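Student: Coordinates for the following, if possible.
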Amino acid sequence: MKHQAITPEPRSTVPEFSLRLSSTRRGARLARTLAVQQLTEWCGIPHDSDSARTIALVTAELASNAITHGHLPGRDFRLTLLLLPQAVRIEVTDTRPDRLPPQPPPGPVPTDAGSGRGLLLIDAYASRWGCAVRDAYTKTVWAEVTLSQSYGDGSGHR
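Tutor: Sure thing, here's the model as predicted:
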């Protein structure tokens, strides 16, 4: 399984975008839009490309989980994007370190289930993902999405 509970590498040498957003559906939609826009600025990837759609989907799922399962009233969530050499790392930090994401359920989710597909999507589209609790107040769920080789080396230069 691709899920890993490891601490990420130091970030000092990679381009980073980070922003606090409201823990609402509007905040989750904005996270998705901003992630695709940042990817376009860094790499020149078109909004309608497979890579952009994958980044949008993974960001939407992580943000949705943060506002649904990781929300405390009056507390925002943080979206952080990191441009790695061959991937984009999407991190969503929420305010419920006590609620760790479960492992994706084995087998298919029943079609009438109201939830439970988000982690399956992340597991399918991310090259790896995991969760880190760094303090008593927050947790970060992250996923790395490999970029298509046709967009260069991930450095933002084509």
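Student: all contacts plus neighbour counts: C-alpha atoms, from now on.
Tutor: OK.
Student: So which residue is smack in the middle of the chain?
Tutor: residue 90 (3.6 Å; CA atoms, centre = their mean).
Student: Check what contacts the helix or strand harbouring it and list those residues.
Tutor: In the assignment (DSSP states H and E), residue 90 maps to strand 87-94. For strand 87-94, contacts defined as CA atoms under 8 Å, 6 or more residues apart in numbering pick out 58-59, 62-63, 66-67, 70-71, 76-83, 138-147, 154.
Student: The same query, at a cut-off of 6 Å, please.
Tutor: 66, 70, 77-82, 138-147 (CA atoms under 6 Å, 6 or more residues apart in numbering).
Student: Out of the residues you listed, which end up buried?
Tutor: 66, 70, 77-82, 138-147 (16 or more other CA atoms under 10 Å).
Student: Tell me which entries of those residues lie within strands.
Tutor: 77-82, 139-146 (DSSP state E).
Student: so how far is residue 134 from the residue of the chain most remote from its centre?
Tutor: Computed with CA atoms, centre = their mean, the maximum C-alpha offset from the centroid of the chain is found at residue 112, amounting to 25.6 Å. Note on residue 112: its distance to residue 134, by CA to CA, to the nearest Å, is 36 Å.
Student: Would you do the same for the sequence below? I want to compare the two.
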Amino acid sequence: MSIWWSLHLRREAASVPLARRLLLGTMETAGVDPDISYDLSVALSEACANAVEHGGSATSGGSSEAYRVTAYLDGVKCRIEVTDSGPGITAPSVPARPARTDAEHGRGLTLIQELADHVHIGNKPGRAGTVVSFDKILKWQEDAPLMAV
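Tutor: Now for the predicted structure:
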């Protein structure tokens, strides 16, 4: 058994906790280990916060005012993708030197890399926008309804 969902969210700060709560609720219902759920929810929050802050341009309307979150739980791993309509990435996907620990900005991509097993950050093929995808091998609580067999 597997679960997947996709959200189309406005680029507003209030959308970040909504996506995080949906992910946490899905994982709790499925029986995913709470530590894994927490790590993925923090990584998702960081990816969403980046989409809200950087995912559009002031000169374009419509689609640049939204971003998409998709989550797949397949019994073995969880993959999350956050896609925006911003200008895309022109610099390396993760800074060569992480931001200071007391910095208010600039730590999100590094944090996602630390919390997930595999991370890919790149531009949408053929059009503007950034895709942040990451996955993590799942651990399960005893008697979890979705546990891999």
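Student: ranges for the helices of structure 2?
Tutor: Assigned by DSSP state H, the helices in structure 2 fall at 15-30, 34-54, 108-115.
Student: between those, which one is nearest to residue 123 of structure 2?
Tutor: Smallest distance to residue 123 of structure 2 across those (CA to CA): 12.6 Å, for helix 34-54.
Student: what about the residue lying closest to residue 146 of structure 1 once chain neighbours are set aside, how many neighbours?
Tutor: The shortest distance from residue 146 of structure 1 to any non-neighbouring residue, by CA to CA, 6 or more residues apart in numbering, is to residue 87 (4.1 Å). The local packing of residue 87 of structure 1 (other CA atoms under 10 Å) involves 21 other residues.
Student: Aligned against structure 2, show me the partner of residue 87 of structure 1.
Tutor: Under the alignment by TM-score structural alignment, residue 87 of structure 1 pairs with residue 77 in structure 2.
Student: Check residue 52 of structure 1 too.
Tutor: By TM-score structural alignment, residue 52 of structure 1 lines up with residue 37.
Student: same thing with residue 26 of structure 1?
Tutor: Under TM-score structural alignment, residue 26 of structure 1 pairs with residue 14 in structure 2.
Student: cool, residue 127 of structure 1 as well?
Tutor: So, by TM-score structural alignment, residue 127 of structure 1 is matched to residue 117.
Student: Pull the number of nearby residues for the residue lying closest to residue 27 of structure 1 once chain neighbours are set aside.
Tutor: When the adjacent residues along the chain are set aside, residue 27 of structure 1 lies closest to residue 21, with 5.3 Å between them (CA to CA, 6+ apart). Using other CA under 10 Å, residue 21 of structure 1 is surrounded by 17 other residues.
Student: swap in residue 33 of structure 1?
Tutor: Neighbours around residue 33 of structure 1, by other CA under 10 Å: 17.
Student: ok, and the closest non-adjacent residue to it?
Tutor: residue 56 (7.0 Å).
Student: just to revisit the earlier point, and the gap between the residue nearest to residue 146 of structure 1 and residue 64 of structure 1?
Tutor: Distance from residue 87 of structure 1 to residue 64 of structure 1, by CA to CA: 22 Å.
Student: Likewise for residue 145 of structure 1?
Tutor: 18 Å.
Student: Residue 46 of structure 1 now?
Tutor: 24 Å.
Student: now do residue 75 of structure 1
Tutor: 15 Å.
Student: just residue 126 of structure 1 next, same as before
Tutor: 16 Å.
Student: just residue 19 of structure 1 next, same as before
Tutor: For residue 19 of structure 1, the distance to residue 64 of structure 1 - CA to CA - is 16 Å.
Student: higher neighbour count, these two?
Tutor: residue 64 (22 against 12).
Student: Now do the same for that one: its match in structure 2.
Tutor: Per TM-score structural alignment, residue 64 of structure 1 is aligned with residue 49.
Student: Excluding chain neighbours, what is closest to its match?
Tutor: Leaving out its chain neighbours, residue 49 of structure 2 is closest to residue 16 (CA to CA, 6+ apart), at 6.5 Å.
Student: coming back round to it: could you redo the ones in strands among the buried ones among the contacts of strand 87-94 of structure 1 as JSON lines and give each row distance to residue 117 of structure 1?
Tutor: Output for those, formatted as JSON lines (distance: CA to CA, whole Å):
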{"residue": "77", "distance to residue 117 of structure 1": "21"}
{"residue": "78", "distance to residue 117 of structure 1": "22"}
{"residue": "79", "distance to residue 117 of structure 1": "21"}
{"residue": "80", "distance to residue 117 of structure 1": "23"}
{"residue": "81", "distance to residue 117 of structure 1": "23"}
{"residue": "82", "distance to residue 117 of structure 1": "25"}
{"residue": "139", "distance to residue 117 of structure 1": "21"}
{"residue": "140", "distance to residue 117 of structure 1": "19"}
{"residue": "141", "distance to residue 117 of structure 1": "16"}
{"residue": "142", "distance to residue 117 of structure 1": "17"}
{"residue": "143", "distance to residue 117 of structure 1": "16"}
{"residue": "144", "distance to residue 117 of structure 1": "18"}
{"residue": "145", "distance to residue 117 of structure 1": "18"}
{"residue": "146", "distance to residue 117 of structure 1": "21"}
